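[1] sequence unavailable; structure follows:
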């Protein structure tokens, strides 16, 4: 069975590399969000993380909606022409969500 510590260890090993200048890793707990908060990943990296997660932990991705966590960004010109537009706010995608879904073998949150 996949534990919370298994998911945190995988994340730290694969994606939480020490900073170039600080040589420190971001602080990570089971409630760390990859899509909101202080340490947010760009959507391209978020896609890489989630693809590897589904493969590594053999989780069915059928119900996973990437755009809930990394909504499409509005282009600057479009935002200016439409008086700012309303970008959707991303939902938090936490390591706890990854761990719970890994234990079930399927995505539980969409």
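    Yes, it's here. Everything quoted here is computed from the prediction, not taken from an experiment.
[2] please count neighbours and contacts with C-alpha atoms only from this point.
    Noted.
[3] what's the lengthiest helix in the chain in contact with?
    Selection of the longest helix in the chain by residue count, based on DSSP state H, yields helix 43-56. With C-alpha atoms under 8 Å, 6 or more residues apart in numbering as the test, helix 43-56 has contacts from 15, 34, 35, 59, 60, 61, 66, 70, 98.
[4] neighbours of the closest residue to the first one other than its chain neighbours, just the number please.
    What sits nearest to residue 15 in space, not counting adjacent residues and going by C-alpha to C-alpha, 6 or more residues apart in numbering, is residue 49, at 7.6 Å. Burial of residue 49 is recorded as 16 neighbouring residues (other C-alpha atoms under 10 Å).
[5] want to compare, so here's the second one:
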């Protein structure tokens, strides 16, 4: 059985480390929102490695639920304004390492 700490160690090893304004490393925890921690273009590669290593079927994982801003047309992103962007980000689903740990134990993606 896969533990939370094993999955957390995997993600800590795969994702780029984030630093704050004081140049201190921000630790990745089980409940950290991955949307705020990792770049959207890095996560698909990490998720693919996770799927291969732990044998988890992630075909049901729809990244548009977790990164709605990335999927909007460029003109919409440019001309709708900050309030529109804030509302889109506020309505996104959370994506955490804990979700991946629970899915690893089940053998398939449990969310969406």
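    Received the coordinates, thanks. Model, not experiment: these values are computed from the prediction.
[6] any of the contacts of helix 43-56 of the first structure buried? List them.
    For these, a burial check counting by 16 or more other C-alpha atoms under 10 Å picks out 34, 35, 59, 60, 61, 66, 70, 98.
[7] for the second structure, what spans make up the helices?
    Under DSSP H, the second structure gives helices at 4-14, 34-37, 43-54, 74-79, 82-90, 97-106.
[8] just send those back as TSV, with distance to residue 24 of the second structure too.
    Listed next are the helices of the second structure as TSV, based on distance: least, C-alpha to C-alpha, whole Å:
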stretch	distance to residue 24 of the second structure
helix 4-14	15
helix 34-37	14
helix 43-54	22
helix 74-79	31
helix 82-90	26
helix 97-106	21
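[9] can you point out the buried residues in stretch 85-105 of the first structure?
    Of all the residues in stretch 85-105 of the first structure, those buried under the rule 16+ other C-alpha under 10 Å are 92-103, 105.
[10] work out which residue lies at the spatial centre of the second structure.
    Of all residues in the second structure, the one closest to the mean position by C-alpha atoms, centre = their mean is residue 34, 3.6 Å from it.
[11] wait, that one sits on residue 97?
    Yes - Residue 34 of the second structure is within contact range of residue 97, at 7.4 Å (criterion: C-alpha atoms under 8 Å).
[12] so how far is residue 56 of the second structure from the residue of the second structure positioned farthest from its centre?
    The centre of the second structure is farthest from one residue, residue 79, which by C-alpha atoms, centre = their mean lies 26.4 Å away. Counting by C-alpha to C-alpha, to the nearest Å, the gap from residue 79 of the second structure to residue 56 of the second structure is 39 Å.
[13] can you check residue 45 of the second structure too?
    According to C-alpha to C-alpha, residue 45 of the second structure stands 14 Å off from residue 56 of the second structure.
[14] before we move on, what about residue 5 of the second structure?
    Here the criterion is C-alpha to C-alpha. By it, residue 5 of the second structure lies 17 Å from residue 56 of the second structure.
[15] thinking again about what came up before, distance to residue 25 of the first structure added to the buried ones among the contacts of helix 43-56 of the first structure, as JSON lines?
    Listed next are those as JSON lines, based on distance: C-alpha to C-alpha, whole Å:
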{"residue": "34", "distance to residue 25 of the first structure": "14"}
{"residue": "35", "distance to residue 25 of the first structure": "17"}
{"residue": "59", "distance to residue 25 of the first structure": "27"}
{"residue": "60", "distance to residue 25 of the first structure": "30"}
{"residue": "61", "distance to residue 25 of the first structure": "28"}
{"residue": "66", "distance to residue 25 of the first structure": "25"}
{"residue": "70", "distance to residue 25 of the first structure": "23"}
{"residue": "98", "distance to residue 25 of the first structure": "20"}
